[in-house]
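Participant: starting from these lines, generate the structure:
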Amino acid sequence: MPQQVPNVSVSDLPEDVTLLDVREPDEWAAGHAPNAVHIPMGELAERLAELPAEGNVYVVCRGGGRSSRATAYLNANGWDATNVDGGMKSWHAAGRPMVSEAGAEPEVI
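Facilitator: Alright, predicted model coming up:
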């Protein structure tokens, strides 16, 4: 049975949070939340020191699958992590701000 992880909808996500984006570099470059921390899921275990030791970490990916696994991993290793339900697709659909690294119109790929 899969481990249950805490989830929050984009509409219920507090404004000033630590948002961890675990998508791949090309996905990040196309469009991401301003001020998000980018650590691709495959690098998470070796880059844990980049996350704040205190407070909740909200984890996002494209649709919620990778971020759910990353949330479970973080919670098992001492963080208070919550998965952002629906990922960046829901973030974008809700009209939350996005930026891109290439200067183009941000998009979720």
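Participant: hey, let's count contacts and neighbours off CA atoms from now on
Facilitator: OK.
Participant: show me where the protein has its strands.
Facilitator: Assigned strands in the chain, in chain order: 7-8, 18-21, 37-38, 56-60, 80-84 (criterion: DSSP state E).
Participant: run this one through as well so I can compare:
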Amino acid sequence: MTDLPSTTVADLPAELPEGVVLLDVREDDEWAAGHAPEAVHVPMADIPARLDELPADADLQVVCKAGGRSARVVAYLQQAGRQATNVEGGMLDWQAAGRPLVSETGAEPTVI
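Facilitator: Next comes the predicted model:
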């Protein structure tokens, strides 16, 4: 997986511009515990079956917990002809940077 486009949380604008989608590929329990408010959730294993749910012309910024799963998803998306970038450091860096998190559980949002 060489030459994958990548970025860092620090380089992502606080408000994503039109046409940019933050795609969270973590598992359901990770998503429920804490995620970016504007993110779209499609677990990594579901990407092939749910590819049509992602806007074809979107610039997909792909995030997981630390960057490993998202890198694999970026490689897959590129093979499928999609524009995708790996967010290095993932949601751990997102949380460490003080970026907003929301929870689906009613508990304080956190990255697990």
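Participant: please state their TM-score.
Facilitator: Put the two chains on top of each other and the TM-score (TM-score structural alignment, normalised by the length of the first structure) is 0.95; 108 aligned residues with a C-alpha RMSD of 0.9 Å.
Participant: just to revisit the earlier point, would you format the strands of the first structure as CSV with mean neighbour count included?
Facilitator: Below are the strands of the first structure laid out as CSV (neighbours: other C-alpha atoms under 10 Å):
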stretch, mean neighbour count
strand 7-8, 16
strand 18-21, 24
strand 37-38, 18
strand 56-60, 23
strand 80-84, 25
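Participant: could those go into JSON lines alongside distance to E101 of the first structure?
Facilitator: Shown next, in JSON lines, are the strands of the first structure (distance: least, C-alpha to C-alpha, whole Å):
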{"stretch": "strand 7-8", "distance to E101 of the first structure": "26"}
{"stretch": "strand 18-21", "distance to E101 of the first structure": "14"}
{"stretch": "strand 37-38", "distance to E101 of the first structure": "12"}
{"stretch": "strand 56-60", "distance to E101 of the first structure": "18"}
{"stretch": "strand 80-84", "distance to E101 of the first structure": "22"}
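Participant: which stretch among those strands comes nearest R66 of the first structure?
Facilitator: strand 56-60 (8.0 Å; C-alpha to C-alpha).
Participant: mean deviation of that closest one from the second structure?
Facilitator: Comparison of strand 56-60 of the first structure with the second structure after fitting gives an average deviation of 0.4 Å (mean C-alpha distance after the TM-score superposition for the first structure).
Participant: what's the angle from that strand to strand 80-84?
Facilitator: Between strand 56-60 of the first structure and strand 80-84, the angle formed by their directions is 30 degrees, by axes from the mean of the first three to the mean of the last three C-alpha atoms, to 10 degrees.
Participant: in the second structure, what residues pair with strand 56-60 of the first structure?
Facilitator: Matched against the second structure by TM-score structural alignment, strand 56-60 of the first structure falls on residues 59-63.
Participant: check contacts around M98 of the first structure.
Facilitator: 31-34, 92, 106-107 (C-alpha atoms under 8 Å, 6 or more residues apart in numbering).
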